[in-house]
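[1] this one's sequence-less:
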């Protein structure tokens, strides 16, 4: 099944972004590339916000957020209540992010996770369905925090 997938990265992850985007296109997915496209220093929150907006606006079903560690861009993306970004570094966390947490974005650290492992994480993420049931109640609470 093909999807529209948004992908965004800062300068530390632009090479990984390009590799993953090309790989996704070759697999038949439509890729919404939100930048950045070079080594010039940029601010990861700007790209996390762009990615989250694309998800919230329905431009893409899933997103891939990339920065040096994956942490900062994930935090930025999660500022948008429509975005459920999970930092992953191996396939089991990618699978659980989808099946238990209905994540619609995965974040990967380009300085911590190599391209082949990143692709395995993306592949598992896209192949996994949300289980619903008892997990739905918990996911619903993510969009409506009781502070």
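    That came in fine, so what should we check first? Since this is a predicted model, take the numbers as computed values, not measurements.
[2] Only C-alpha atoms from now on, for both contacts and neighbour counts.
    Noted.
[3] and residue 31, which of the three is it?
    Recorded secondary structure, residue 31: strand (DSSP: H, G, I helix; E, B strand; the rest coil).
[4] which residues touch it?
    4-7, 21, 24-25 (Cα atoms under 8 Å, 6 or more residues apart in numbering).
[5] Now with 7 Å, please.
    4-6, 21, 25 (Cα atoms under 7 Å, 6 or more residues apart in numbering).
[6] And it, how close does it get to residue 14?
    In this view, residue 31 and residue 14 are 15 Å apart by Cα to Cα, to the nearest Å.
[7] can you give me the helices for this structure?
    Secondary structure of the chain (DSSP state H): helices at 14-26, 44-56, 71-77, 91-99, 115-127, 134-142.
[8] Which of these sits closest to residue 85?
    helix 71-77 (5.8 Å; Cα to Cα).
[9] ok, and what's touching the closest one?
    In contact with helix 71-77 (Cα under 7 Å, 6+ apart) are residues 44-45, 48-49, 51-52, 65-67, 83, 85-87, 107.
[10] now swap in stretch 17-27 and tell me
    8-9, 31, 66, 119.
[11] here comes the other one, which I'd like you to weigh against the first:
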């Protein structure tokens, strides 16, 4: 389990006073039986689970923030409709000033909440996703180049024989 969490097999053999070769044999046997020991697999699975839960939580927070914004905007709209329901009033400067102040307060509050909760706009999410995809493509390209290098090394060994 500690190996699957990312610790080195040699260090574990020293800690548990077991031959390194014995641990390697047990590892090989587990791979054959279908339950392979993969270094860091539990850490990676835990991280994936954490990010999935984190994304769900962010979606819930974003929905809650949007619900608050809708409620505030509806209140401002209702107050505006009530104020101007009487056709005698075309423009009430005091009311407009109060509505503008309230609207600015709501915008600032929502902006601060989104910053605190790390909720991003659709454009920011798209940029983050683009960066993530670019990183994955670079990793794949690097792996491809590594494999090509290994093949060239093998060809050079064959050529020298």
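    Good, I have the coordinates. Keep in mind that what you see is a predicted model, and the values were worked out from it rather than measured.
[12] I'd like the TM-score for the two structures, please.
    The TM-score (TM-score structural alignment, normalised by the length of the first structure) is 0.17; 51 aligned residues with a Cα RMSD of 5.7 Å.
[13] Residue 145 of the second structure: neighbour count?
    By the criterion of other Cα atoms under 10 Å, residue 145 of the second structure has 12 neighbours.
[14] Also the one 3 residues further on?
    Burial of residue 148 of the second structure is recorded as 12 neighbouring residues (other Cα under 10 Å).
[15] Same check on residue 75 of the second structure?
    12.
[16] Check which helix or strand it maps to.
    According to DSSP states H and E, residue 75 of the second structure maps onto helix 41-83.
[17] can you tell me how far the nearest residue to residue 64 of the first structure once chain neighbours are set aside sits from residue 123 of the first structure?
    Closest residue to residue 64 of the first structure in three dimensions, ignoring its sequence neighbours and counting by Cα to Cα, 6 or more residues apart in numbering: residue 7, at 4.7 Å. Going from residue 7 of the first structure to residue 123 of the first structure by Cα to Cα gives 14 Å.
[18] Neighbour count: those two, which is higher?
    residue 7 (29 against 15).
[19] if we can go back for a sec, and which of the contacts of residue 31 of the first structure is nearest to residue 94 of the first structure?
    residue 5 (15.4 Å).
[20] Wait, the closest one touches residue 52, no?
    No: look at residue 5 of the first structure against residue 52 with Cα atoms under 7 Å: they stay out of range, at 11.7 Å.
[21] More neighbours: these two, which one.
    Between residue 5 of the first structure and residue 52, residue 52 has the larger neighbour count (other Cα under 10 Å), namely 30 against 25.
[22] Now do the more buried one against residue 45 of the first structure, distance only.
    For residue 52 of the first structure, the distance to residue 45 of the first structure - Cα to Cα - is 10 Å.
[23] repeat for residue 116 of the first structure
    Residue 116 of the first structure is 25 Å from residue 45 of the first structure, by Cα to Cα.
[24] which of these two has more neighbours?
    Neighbour count, other Cα under 10 Å: between residue 116 of the first structure and residue 45, residue 45 has more, with 19 against 12.
[25] so which of the contacts of helix 71-77 of the first structure is the most crowded?
    Most neighbours among the contacts of helix 71-77 of the first structure, by other Cα under 10 Å: residue 51, with 34 neighbours.
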